[in-house]
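In: Have a look at this fold, sequence not included:
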């Protein structure tokens, strides 16, 4: 049985400030499912194997009640030490550490076991508890965003970046995928070694420049690569070629931030590379009759690529990161 505190008599409430007006009202409970929490805890106390099925999906903070959090935290600790998590073991450990009465006593643990009929669906119930937890996190982040809006001591760019990070962190909170058999990993590893021995693959993302890919082993994540040279040496051309090849050959989203050339100028260059027609002729429209179908096919090919251009001349690093983060969220995968 879960005890519910009795509401105190109505008394005059203090006036709220602008920030507090957005907080949840006292009669609103955050999203939670106490029955699901009880099913999980009862299953852990009933079935010694149940904790292993939810440990990588559920974290102690996901439980709404403090007593439930403490019971689950204890179960994780015992499981990590190779000890049983049954009713007797849990009760004894909680009693020895002085936590038993805080979680409701031994009668509360027995009640959890009695209410649990089966642990067959404990995996799905764990996902339900995590869903409620993420919703509470969303509410918390929403209140934090409101506070950021009222904080006028920070620059607006920093406020927007921190606000996006609050929400983005929730969308990235995904359960672990669990254990992978070594045999499966070794099979993929052998295939990669075999392919690379034939010279047809590199460790990173190839950009389709043979010598460059041989030197760099493809684009590696977390690397910063600087392309330097004198004016009119082809820096923009090679970078656009690399971007187009990654998007075209690997179907990975690619962002191009241009602080000098407009997006129209870059598009002319991309189209010129795709169809093999000088960009100056494209701008003036001086095309031969047989080049028009080629132009149409090139436009169609480029239009299907996940290639995105931003030509804002004074973009900051925070703005670039924000746009990249938004694009990742829209596509549901990492950028190329």
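Out: On my side now, so go ahead. Values in this document were obtained by computation on a predicted structure and should not be read as measured data.

In: When you work out contacts or count neighbours from here on, use the C-alpha atoms and nothing else.
Out: Fine.

In: would you list every one of the helices in the stretch 151-300 of the chain?
Out: Taking DSSP state H, counting those that start in this stretch as the test, the helices found in the stretch 151-300 of the chain are 156-171, 182-197, 210-216, 235-250, 263-275, 279-284, 292-303.

In: ok, and here's another one to check against it:
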């Protein structure tokens, strides 16, 4: 527990009194601070109580003064609030300064959270005989995520319609950076482009090419826009992901790539291909049992290091861990999908999450997937902006040569546009997709 002389540097009684008196004298000044100031931001209990009463009156759309506040607050305490309220309004604040003092209150609150959080971590480490570093780091990540998401942004999340119009249509660079192409013309005809904040689910039965398709999009985004892309591969190792990517880039089968690795035949690489490989800003993270907090931390680090992030790929959604491990796996997956959508919006980056399908479709005559086939779907279909299903008829009818290397990308959900089917070629041995003409 901290001594009071330490905490005195982490609150401002003057700022708290100033904000309360400003609200009492100028009820409308609440409009300047409503988007971030909360009851728990105040350090003093009496101030929390007064502020909660003010919030109650504001929600009821009732004009208030010290007497209306006193009539409600006196039932909670023996403290003489009337004298105190009279005292603080004598400061006669300028309502223009309420935002400044509210920021002080909010920042002091966050500093206290950081202080207590750091102290708790230190105590946990000192008390435990056996230290689990992974467990400690996860605890730190969760705590930091909780503090960071409460950090006051420089502006509100609400924007005037005309400002949004100006941002998108009058600034070419802003418009260009906000959207990325999949790299496939037939698919882009339906989707147009995928934008920051979009959660895209790519699903299909085994052997449909889900991972290869996602890697192809990742390569296209990094190559065309020169943007960093991160791939969270919880199923395959980084070397396996690299093999698939190189097969696609070099247009060579995976056995050829593996042979180069095993025999270290670097001369087999064309110089132009080497330039492509070294120019791509693709990061591969093979952390197992990944949770949303770890993902958030890693993505924020990349954005800090490189200034931006073009795409996040998760292979695959059902291998992620939920911080709240419920017995019901469907609820866990639902929580994960909601968190991914929030993460995409928070970072303003599109997220591709690969998902499994249940086996129900195998008993149907028409084995093309539908949204209800999503495994442990829960709210996946609700959270996703785009749902893509990959279907290869040659898996079920290998003798029909017309189906050879043909894959259907079925757009079953498209929040901001039409649905439909795009046909692509898929060369499985090269992990490569190309447009179907």
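Out: Okay, I see it. These figures come from a predicted structure and were not determined experimentally.

In: could the helices of the stretch 151-300 of the first structure go into JSON lines alongside mean neighbour count and distance to residue 80 of the first structure?
Out: Shown next, in JSON lines, are these (neighbours: other C-alpha atoms under 10 Å; distance: least, C-alpha to C-alpha, whole Å):
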{"stretch": "helix 156-171", "mean neighbour count": "16", "distance to residue 80 of the first structure": "27"}
{"stretch": "helix 182-197", "mean neighbour count": "11", "distance to residue 80 of the first structure": "22"}
{"stretch": "helix 210-216", "mean neighbour count": "12", "distance to residue 80 of the first structure": "42"}
{"stretch": "helix 235-250", "mean neighbour count": "18", "distance to residue 80 of the first structure": "41"}
{"stretch": "helix 263-275", "mean neighbour count": "17", "distance to residue 80 of the first structure": "55"}
{"stretch": "helix 279-284", "mean neighbour count": "12", "distance to residue 80 of the first structure": "64"}
{"stretch": "helix 292-303", "mean neighbour count": "14", "distance to residue 80 of the first structure": "52"}
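
In: Is it possible to get TSV of the ones you listed that adds distance to residue 327 of the first structure?
Out: As requested, those are exported to TSV (distance: least, C-alpha to C-alpha, whole Å):
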stretch	distance to residue 327 of the first structure
helix 156-171	12
helix 182-197	29
helix 210-216	26
helix 235-250	14
helix 263-275	18
helix 279-284	29
helix 292-303	17
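
In: right, and those helices - which one's nearest residue 23 of the first structure?
Out: Evaluated over the helices of the stretch 151-300 of the first structure, closeness to residue 23 of the first structure peaks at helix 156-171, with 16.8 Å, by C-alpha to C-alpha.

In: Now that closest one on the second structure. Mean distance?
Out: For helix 156-171 of the first structure, the mean deviation from the second structure after alignment is 3.0 Å (mean C-alpha distance after the TM-score superposition for the first structure).

In: Going by neighbour count, list what's buried in stretch 78-86 of the second structure.
Out: Going by neighbour count (16 or more other C-alpha atoms under 10 Å), the buried part of stretch 78-86 of the second structure is 81, 85.

In: Do a quick rundown of the strands in the first structure.
Out: Taking DSSP state E as the criterion, the first structure carries its strands at 254-257, 307-310.

In: Pick the most deeply packed of those.
Out: Of the strands of the first structure, the one with the most neighbours on average (mean count of other C-alpha atoms under 10 Å) is strand 254-257, at a mean of 18.

In: Report the buried residues of the longest helix along the first structure.
Out: For the first structure, the helix with the greatest residue count under DSSP state H is helix 122-150. If you call a residue buried by 16+ other C-alpha under 10 Å, then helix 122-150 of the first structure has these buried ones: 122-123, 125-134, 136-148.

In: Relative to residue 190 of the first structure, how far out is the residue nearest the centre of the first structure?
Out: Nearest to the mean C-alpha position of the first structure, by C-alpha atoms, centre = their mean, lies residue 172 at 2.3 Å. Separation of residue 172 of the first structure from residue 190 of the first structure (C-alpha to C-alpha, to the nearest Å): 31 Å.

In: which residues touch residue 45 of the second structure?
Out: Applying C-alpha atoms under 8 Å, 6 or more residues apart in numbering to residue 45 of the second structure gives no contacts.

In: Map it across to the first structure for me.
Out: Using TM-score structural alignment as the criterion, residue 45 of the second structure maps onto residue 66 of the first structure.

In: again, but for residue 214 of the second structure
Out: The alignment partner of residue 214 of the second structure in the first structure, by TM-score structural alignment, is residue 239.

In: so what secondary structure elements neighbour the longest helix of the first structure?
Out: helix 34-46, helix 50-54, helix 156-171 (3 or more C-alpha pairs under 8 Å, 6 or more residues apart in numbering; DSSP states H and E).

In: Let me see the contact set for residue 261 of the first structure.
Out: residue 311.
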